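J.: mind looking at a prediction? Sequence and model below.
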Amino acid sequence: MSTVRLTKQGRIGILTLAHPPANALSTRVIEDLSARFNEIETDPSIKVVVIHGEGRFFSAGADIKEFTEVKDGAAFASLSEKGQRLFSRIEEFHKPVIAAIHGAALGGGLELAMGCHIRIAETGTKLGLPELQLGLIPGFAGTQRLPKLVGFPKATEMMLTSEPISAEDAVRYGLVNCVAESGKGLDEALALAEKIAEKSAVSVRHLMSCLNEARRGDFEQGMKKERTSFGEVFTSHDGQEGIRAFIEKRKPQFIDE
């Protein structure tokens, strides 16, 4: 049985981490996540993705028991590369990915959430990278993404102390977009996903591509990409439909072409 289930709710693909008791990110979970994204990538009926965890936690970290089976440093680095590759794929995915976080997003769990485009955390959630408690460091690009989201001073403090922060503080530092009531995180994520799914898949795809350029930090290249996409979405069916709908004061009928 897969440790990651894919279900659909209308135009939304829901990925459920189902690896009890804490949804630890083992090699198998990473491989199952990758397989599910393969399915989503080729399914035009899915326009937005929501990731959440079954049980008490979103994901409380990597699978520490699995670490005891790793034979040497090279194999450990290979495990790191596998997680980094998947989370970068999620970050650069052409369909928006929302993390609905509850309970805890620690270690690899937070690194997965940081790879998503939007994060919603329930009140009472703890978020952090506590790897130094084990004499290790984050290995799924946490040292790279956390400073970009919360700033270098706070990221350095969080990683050196291993102390998690609350959902409310995570909003204040820019780590998550908003806080949901306990038990309501998935509902809020799905509501947000539905709003996004109403948009044209053509313009969303181009926007996601432009945002990827912005993430890389080359402003001139980003502007070049933006103006190219600007022209392409204008000539698309949905671009023309959106303009007509605005002039005619009606809701556009997008067909994702």
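T.: Received the coordinates, thanks.
J.: only C-alpha atoms from now on, for both contacts and neighbour counts.
T.: OK.
J.: mind listing the strands for the stretch 101-250 of the chain?
T.: 104-106, 118-122, 126-128, 165-166, 178-180 (DSSP state E, counting those that start in this stretch).
J.: which one of those strands lies nearest to residue 27?
T.: strand 104-106 (16.6 Å; Cα to Cα).
J.: any residues touching the closest one, and which ones?
T.: Contacts to strand 104-106, defined as Cα atoms under 8 Å, 6 or more residues apart in numbering, come from residues 57-61, 113, 125-130, 164.
J.: may I see the buried residues of stretch 168-180?
T.: Of all the residues in stretch 168-180, those buried under the rule 16 or more other Cα atoms under 10 Å are 168, 170-171, 173, 175-180.
J.: distance from the chain centre to it, please.
T.: 15 Å (Cα atoms, centre = their mean, to the nearest Å).
J.: same question for stretch 148-164.
T.: Distance, centroid of stretch 148-164 to centroid of chain: 19 Å (Cα atoms, centre = their mean).
J.: in that stretch, which residues are buried?
T.: 149-150, 155, 158-159, 162, 164.
J.: same question for stretch 63-79.
T.: Residues of stretch 63-79 classed as buried: 63, 79 (neighbour count, 16+ other Cα under 10 Å).
J.: re earlier: got the buried residues of stretch 148-164 as TSV, with distance to residue 6 columns?
T.: Listed next are the buried residues of stretch 148-164 as TSV, based on distance: Cα to Cα, whole Å:
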residue	distance to residue 6
149	28
150	31
155	32
158	33
159	32
162	32
164	29
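J.: and the furthest pair within these?
T.: It's 149 and 162 that sit farthest apart of the buried residues of stretch 148-164, by Cα to Cα, at 17.1 Å.
J.: follow-up on the earlier one: can you redo the buried residues of stretch 168-180 as JSON lines with distance to residue 209?
T.: Output for the buried residues of stretch 168-180, formatted as JSON lines (distance: Cα to Cα, whole Å):
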{"residue": "168", "distance to residue 209": "30"}
{"residue": "170", "distance to residue 209": "26"}
{"residue": "171", "distance to residue 209": "25"}
{"residue": "173", "distance to residue 209": "25"}
{"residue": "175", "distance to residue 209": "22"}
{"residue": "176", "distance to residue 209": "21"}
{"residue": "177", "distance to residue 209": "21"}
{"residue": "178", "distance to residue 209": "24"}
{"residue": "179", "distance to residue 209": "27"}
{"residue": "180", "distance to residue 209": "29"}
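J.: ok, structure two:
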Amino acid sequence: MTEQFVSIERAETPLGQRVAIVRFDTGSKANALSQELMRQLTAAARSFEGDADTNAIILTGRADRFCLGMDLKDPEFQTALDLPLNERRQLLQLGPRMCKAWEDLEPMTICAIEGWCVGGGVALAASLDLRVCSRSSQFYIPEIERGLNMSWGSLPRIAGLIGPARTKRLTIIAEQINAETAENWGWVDYIAEDGMAMGKAISVADKIAAMPPVAVRMIKQGIETATKPLNRAVSATDMDQFALMQSSTDHAEGVASFLEQRDAKFTGG
């Protein structure tokens, strides 16, 4: 039987039936995105399809840490290079499908982040409408340091929020930013005290829940249509770019150096 890492509940507030809370916790300190967790998060998002009553959905990870990105130790991920290309492409679609499923939701979505949010966690958070983080939160995209490109359709989403130069600082220079910088850049919308990100997210969700449900969805749809018409076009090849980089010697060196806790020596191979 597959272990369940994702749970769905309703907020315990007067308007709580209009506010859903989705939590994911793998039981590990990293709370990393394994292939199975991505399947479950995709299914959780799609479970709201046809739901006409929910106005807001909050996504959160562990109480002490949102997510440290893709699980590099996941057996499915480790064996991906041994698969035929057609099967590997199917596996690599899990991340993009997960992010797209969350982005396509009609209700407003809020990401409640405590602690670190890394790599794939950043890509997932970028798929939601609003982000709330704790004061000690840190954001970091180390994909390039692992010999990989940033994919899952995340680059246009992130650039749309913080602009091209800051997106390059995050994804090419791999700068780590704190909550205050993230707010100044426009990456997060609200900062809460440590341990209170969920409380702040519920407060924002309650305000949304009090609004006319149909109007909320209409306005969100109008904004999404106006601001993201080219996102899919400019990120259409990033999955295949990822597959190419995954088979490179630079990726092998990036992963080895990470696991061995040493500086990587990239050669362009």
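T.: Noted; the coordinates are in hand. Everything numeric here is computed off the predicted structure, so don't read it as measured data.
J.: between the strands of the stretch 101-250 of the first structure, which gets nearest to residue 221 of the first structure?
T.: strand 118-122 (24.0 Å).
J.: how about residue 219 of the second structure, what's its match in the first structure?
T.: Aligned by TM-score structural alignment, residue 219 of the second structure pairs with residue 207 of the first structure.
J.: next up, the contacts around that match.
T.: By Cα under 8 Å, 6+ apart, the contact set of residue 207 of the first structure is empty.
J.: if you rank the contacts of strand 104-106 of the first structure by neighbours, which is first?
T.: Within the contacts of strand 104-106 of the first structure, residue 59 tops the neighbour count with 33 neighbours, counted by other Cα atoms under 10 Å.
J.: relative to residue 111 of the first structure, how far out is it?
T.: Separation of residue 59 of the first structure from residue 111 of the first structure (Cα to Cα, to the nearest Å): 10 Å.
J.: next one: residue 242 of the first structure
T.: From residue 242 of the first structure to residue 111 of the first structure the distance is 37 Å (Cα to Cα).
J.: in terms of neighbours, single out the busier of the two.
T.: Each of residue 242 of the first structure and residue 111 has its neighbours counted (other Cα under 10 Å); residue 111 has more, 29 against 20.
J.: dead centre of the first structure: give me the residue that sits there.
T.: Nearest to the centroid of the C-alpha atoms of the first structure, with distances taken as Cα atoms, centre = their mean, sits residue 116, at 1.3 Å.
J.: which other helices and strands does the strand or helix carrying residue 243 of the second structure contact?
T.: Assigned by DSSP states H and E, residue 243 of the second structure falls within helix 238-246. In terms of contacts (3 or more Cα pairs under 8 Å, 6 or more residues apart in numbering; DSSP states H and E), helix 238-246 of the second structure is packed against helix 85-92.
J.: just want the angle from the helix it packs on to helix 238-246.
T.: In terms of direction (axes from the mean of the first three to the mean of the last three Cα atoms, to 10 degrees), helix 85-92 of the second structure departs from helix 238-246 by 110 degrees.
J.: name the helices or strands packed onto helix 85-92 of the second structure?
T.: helix 238-246.
J.: what span of the first structure lines up against the helix it packs on?
T.: So helix 238-246 of the second structure is aligned with nothing, judged by TM-score structural alignment.
J.: give the buried residues for that helix.
T.: 238-239, 242-243, 245-246.
J.: relative to residue 5 of the second structure, which of these is nearest.
T.: residue 239 (25.1 Å).
J.: and the residue lying closest to that closest one once chain neighbours are set aside, how many residues sit next to it?
T.: Nearest residue to residue 239 of the second structure, sequence neighbours excluded (Cα to Cα, 6 or more residues apart in numbering): residue 151, at 6.1 Å. Using other Cα under 10 Å, the number of residues around residue 151 of the second structure comes to 23.
J.: then residue 38 of the second structure?
T.: 22.
J.: and it, what's its match in the first structure?
T.: In the first structure, residue 38 of the second structure lands on residue 30 (TM-score structural alignment).
J.: with residue 147 of the second structure instead?
T.: In the first structure, residue 147 of the second structure lines up with residue 135, judged by TM-score structural alignment.
J.: try residue 121 of the second structure
T.: Aligned partner of residue 121 of the second structure by TM-score structural alignment: residue 109.
J.: wait, that match sits on residue 25?
T.: Yes. Between residue 109 of the first structure and residue 25 there is a contact at 7.0 Å, judged by Cα atoms under 8 Å.
J.: quick check: neighbours shared by the two?
T.: Residues touching both residue 109 of the first structure and residue 25 (Cα under 8 Å, 6+ apart): 59, 61-62.
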